[in-house]
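# Provided below are the primary sequence and the corresponding predicted coordinates.
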Amino acid sequence: MKFVRYGEKGQEKPGVLDAQGRLRDLSDQVSDLSGEVLGRLGSLKADGPLVEGSPRIGTPVAAVGKMVCIGLNYSDHAAEANMTPPKEPMIFMKATSAISGPYDPIELPRGSVATDWEVEMGVVIGKPAKYITPEQVLDHVAGFVAVNDVSERDFQLHRSGQFTKGKSCDTFGPVGPWLVTPDEIADPQNVGLRILVNGEFMQDGNTRDMIFPMAEAIAHLSHFMSFQPGDIIATGTPAGVGMGMKPPRYLAAGDEVLLEVDGLGQQRMTVIQG
C-alpha cells in the first residue's frame, strides 16, 4: 500500500492510494500516520472518501522523532568525495525541522555557496527496535520512502564540527511522496534511484551497490540507539553529487530538481533563495 499525507503544511490529513491510484482520505480510520499506527498499516483499508482536486502532498510520516543518515554507504560516492569507505556504518543526524514535502521548494540558506543533492532510499520504523539482528529488521519496518539528503557542503566540511550544520537547514530533508509498505518492494537491495537537475541526469544508481546493506546497517545501529515508530533512516547516496564533479556544481535559485526512486515515487522541487 502507498500512504500519503495531504493538505497545507501543518494541517495535513492521512491518506492512501487505492488500487486505481486515487487518493482516499483515512481520517475516519486514523488521526495521522504516526506512532503506533505505523505498526499496523496493513490493517487499514483504502475505502475512505475520494479526495477531490490536487491538494499539496506533504511528508508521508508525521511526528518524526529522529532522522538518521548513513554516510559514505556507496563506494563510488566515497571515491568521488575522496574519502575512505568506512569500516562500519557511519552516521550523522539531520534535524527534523529540515523535513519537507516532496514538491515543496528547496530553500538556499543565507550564506550558502555549495548546496548539493543526494538521492536516497529511506526506511521508516514501524515498531520499536533495539539490539535486533538483520533478519529481524523488516519486522520493525513500516515502509520505505524517497529522500533527498540536501547538503550545504561548505557548512558541512568547513564550518567546524560534525556534518550536522550542513545537513539540517530548513527544507534540506524532502521525504515522500509515498510511504510504501514492504510488501510492494520485492527486494530493498535492488532499487534504482536517480536525480536530474534542470533535466540533466546527475545520479543514477542502485541500492545493490551499498557497502552496508539496509538490514545489516539498521541492525548495527540498533546496538547504539533504539529506534521508535516514525524514525527515518536514510541509507546513503550513490555517485553523482555536485561536490564530486570537476569543477564542483551546486544548486542555484531557479534550478529544478527531479528525484525518483523506483517504487517509491517522484519528487519535483524548485530551488529558491532563503
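Nice, thanks for sending it over. These numbers were taken from a predicted model, which means no experiment stands behind them.
# going forward, measure contacts between C-alpha atoms and count neighbours the same way
Noted.
# residue 218: what's it in contact with?
For residue 218, the contact set (Cα atoms under 8 Å, 6 or more residues apart in numbering) comprises 134, 137, 233.
# out of those residues, list just those in strands.
residue 233 (DSSP state E).
# just the buried residues of the contacts of residue 218.
137, 233 (16 or more other Cα atoms under 10 Å).
# out of the contacts of residue 218, who's nearest residue 21?
residue 233 (26.5 Å; Cα to Cα).
# quick check, the closest one in contact with residue 67.
Yes - Residue 233 is within contact range of residue 67, at 5.8 Å (criterion: Cα atoms under 8 Å).
# so how far is residue 103 from the residue of the chain most remote from its centre?
In the chain, counting by Cα atoms, centre = their mean, residue 49 sits farthest out from the average C-alpha position, at 28.1 Å. Here residue 49 is placed at a distance of 24 Å from residue 103 (Cα to Cα, to the nearest Å).
# residue 115 now?
18 Å.
# again, but for residue 242
For residue 242 relative to residue 103 (Cα to Cα), the value is 21 Å.
# same check, this time on residue 198
15 Å.
# between the two, which is the more surrounded one?
residue 103 (21 against 13; other Cα atoms under 10 Å).
# so which strand or helix has the more buried one?
Taking DSSP states H and E as the definition, residue 103 sits outside all helices and strands.
# check it against this one:
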Amino acid sequence: MKRARVACFGAVHEAVEVEGRLQLADGRTVSEKEVVWLPPVEPRTTFALGLNYADHASELDFKAPEEPLVFLKGPNTFVGHLGQTRRPSNISYMHYECELAVVISKRGKKIKRENAYEYVTGYTIANDYAIRDYLENYYRPNLRVKNRDHCTPIGPWFVEAAHIEDPMNLALRTYVNGVLTQEGSTRDMVFDIPDLIEYLSSFMTLNENDVILTGTPKGTVNVVAGDVVVTEIEGLGRLVNTIVGDEIF
C-alpha cells in the first residue's frame, strides 16, 4: 500500500492511493492536484551517502570509497511532491540525485547485517540536489551543498517494506522536461542497505523515522530555472519537482 501525507481542508492528513485518487483517513477522497503534498515521513536524523555508486564516482573522477561517506541533513531541506527547489542566480552547475530513501522502523545499535531489514519500515524516493559550485570536495560537501531549504524533494509515497520484494534490485530513472537523463539500479550500490545499517549502528543509535539516502547512479546533469525534474524508482512511484529562480522569492 502507498501512503502519503498531504495538506487540505485546513489540516494535515494521512492518505492512501485508491483508484488514482487520494483517500484521506476520514474517508473523503480528493484528486492529487487538490492537495499540498508533504514529505511522506517526518525524518528524525537523515544520513546521506556520497559516491555510493561506482559509476557515479567514476564520472566525477573518483574511485569508489572503501568506507561509507556519510553526512547529515537537517529537516529544513525536505519538500514534498510537486514542490519547488530554488536555484541561486550566482551558480553555474546544479544537479539532481535520484536516491532510494530507507526509513528506519525502531531503535537499534550494533545491528548485524543479517538482521538489518528487521529495522526497515519502508522506502520512499528522494531527489537530493547538489550545487557543485559550493563543493569543497566530493568527500566533504559543505552545508550550502546539502542543507539548503527545500533542496531535497521526497515522496510522494511511503511504501512499506513488505511490499518491496528486493530493495537491492530496483530501477532508478530521472527525466528532465520529459527526457530520460539518468538510469541505474540499486543493485549497483557500493554499500548495500544492510552494510549501511550495520555501519551506522556500529557507533551510534538508530531511531524510528531516521532516514538513509543511499546515493545516486551516474547521469547527473545541470538543471536550470523552469526545468521539471521527475525522479522515479521501481515500485515507489514518480516524484515531480520544479526548479525556480531567485525572482520567485
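Now that the structure is in, tell me what you want to look at. For clarity, every value in this text was computed on a predicted model and none was experimentally measured.
# tm score of chain vs chain?
Once superposed, the chains reach a TM-score of 0.91 (TM-score structural alignment, normalised by the length of structure 2), with 243 aligned residues with a Cα RMSD of 2.1 Å.
# aligned counterpart of the residue farthest from the centre of structure 1 in structure 2, please.
Alignment note (TM-score structural alignment): residue 49 of structure 1 maps to residue 27 of structure 2.
# for residue 222 of structure 1, same thing?
So, by TM-score structural alignment, residue 222 of structure 1 is matched to residue 201.
# same thing with residue 183 of structure 1?
By TM-score structural alignment, residue 183 of structure 1 lines up with residue 162.
# still on that earlier bit, the match of residue 222 of structure 1 contacts residue 110, doesn't it?
Yes - with contacts counted by Cα under 8 Å, residue 201 of structure 2 reaches residue 110, the gap being 4.9 Å.
# ok, residue 246 of structure 2 - how many residues close by?
By the criterion of other Cα under 10 Å, residue 246 of structure 2 has 11 neighbours.
# oops, could you answer that again for residue 47 of structure 2 instead?
Residue 47 of structure 2 has 21 neighbours, counted by other Cα under 10 Å.
# same check, this time on the one 4 residues further on
Counted with other Cα under 10 Å, the neighbours of residue 51 of structure 2 add up to 27.
# and if you look at residue 136 of structure 2?
Each residue near residue 136 of structure 2 was counted by other Cα under 10 Å, and the total is 11.
# for it, which non-adjacent residue is closest in space?
residue 142 (6.5 Å; Cα to Cα, 6 or more residues apart in numbering).
# can I assume that neighbour is in contact with residue 133?
No - Residue 142 of structure 2 is not in contact with residue 133 according to Cα under 8 Å; the separation is 10.7 Å.
# what does residue 146 of structure 1 align to in structure 2?
So, by TM-score structural alignment, residue 146 of structure 1 is matched to residue 125.
# could you look up the SS state of that match?
Secondary structure state of residue 125 of structure 2, per DSSP: H, G, I helix; E, B strand; the rest coil, is strand.
# hang on, it packs against residue 239?
Yes - if you go by Cα under 8 Å, residue 125 of structure 2 and residue 239 touch, sitting 6.9 Å apart.
# what residues do these two have in common as contacts?
What both residue 125 of structure 2 and residue 239 touch, as defined by Cα under 8 Å, 6+ apart, is the set 154, 155, 156, 231, 232.
# quick one: map the last one onto structure 1.
Counting by TM-score structural alignment, residue 232 of structure 2 lines up with residue 260 in structure 1.
# could you count how many residues lie near the closest residue to that match other than its chain neighbours?
With Cα to Cα, 6+ apart as the measure, residue 266 is the residue that lies nearest to residue 260 of structure 1, at 4.4 Å, once sequence neighbours are left out. Residue neighbour count, defined by other Cα under 10 Å, stands at 20 for residue 266 of structure 1.
# residue 210 of structure 2 versus residue 167 of structure 2, what's the distance?
Distance, residue 167 of structure 2 to residue 210 of structure 2, by Cα to Cα: 17 Å.
# so what corresponds to residue 59 of structure 2 in structure 1?
Structural alignment places residue 59 of structure 2 opposite residue 80 in structure 1 (criterion: TM-score structural alignment).
# contacting residues for residue 273 of structure 1?
107, 108, 109, 110, 253.
# can you rerun that using 7 Å?
Neighbouring residues of residue 273 of structure 1 by Cα atoms under 7 Å, 6 or more residues apart in numbering: 107, 108, 109, 253.
# thinking residue 100 of structure 1 is in contact with residue 174, fair?
Yes - Residue 100 of structure 1 lies in contact with residue 174 (Cα atoms under 7 Å); the separation is 4.6 Å.
# show me where the stretch 1-150 of structure 1 has helices.
Assigned by DSSP state H, counting those that start in this stretch, the helices in the stretch 1-150 of structure 1 fall at 75-80.
# in it, which spans are strands?
2-6, 13-17, 23-25, 67-71, 90-94, 99-100, 106-108, 115-116, 119-125, 141-148 (DSSP state E, counting those that start in this stretch).
# out of those strands, nearest to residue 227 of structure 1?
Comparing those by Cα to Cα, strand 119-125 comes nearest, at 6.9 Å.
# mean deviation of the closest one from structure 2?
In this overlay with structure 2, the average offset of strand 119-125 of structure 1 from its partner residues is 0.6 Å by mean Cα distance after the TM-score superposition for structure 1.
# by contact count, what packs against that strand?
strand 141-148, strand 192-197, strand 232-234 (3 or more Cα pairs under 7 Å, 6 or more residues apart in numbering; DSSP states H and E).
# remind me, longest helix of structure 2?
helix 193-201 (DSSP state H).
# residue 240 of structure 1 - nearest residue in space that isn't next to it in sequence?
Per Cα to Cα, 6+ apart, closest to residue 240 of structure 1 is residue 203, 4.4 Å.
# run a quick neighbour tally on the one you found.
21.
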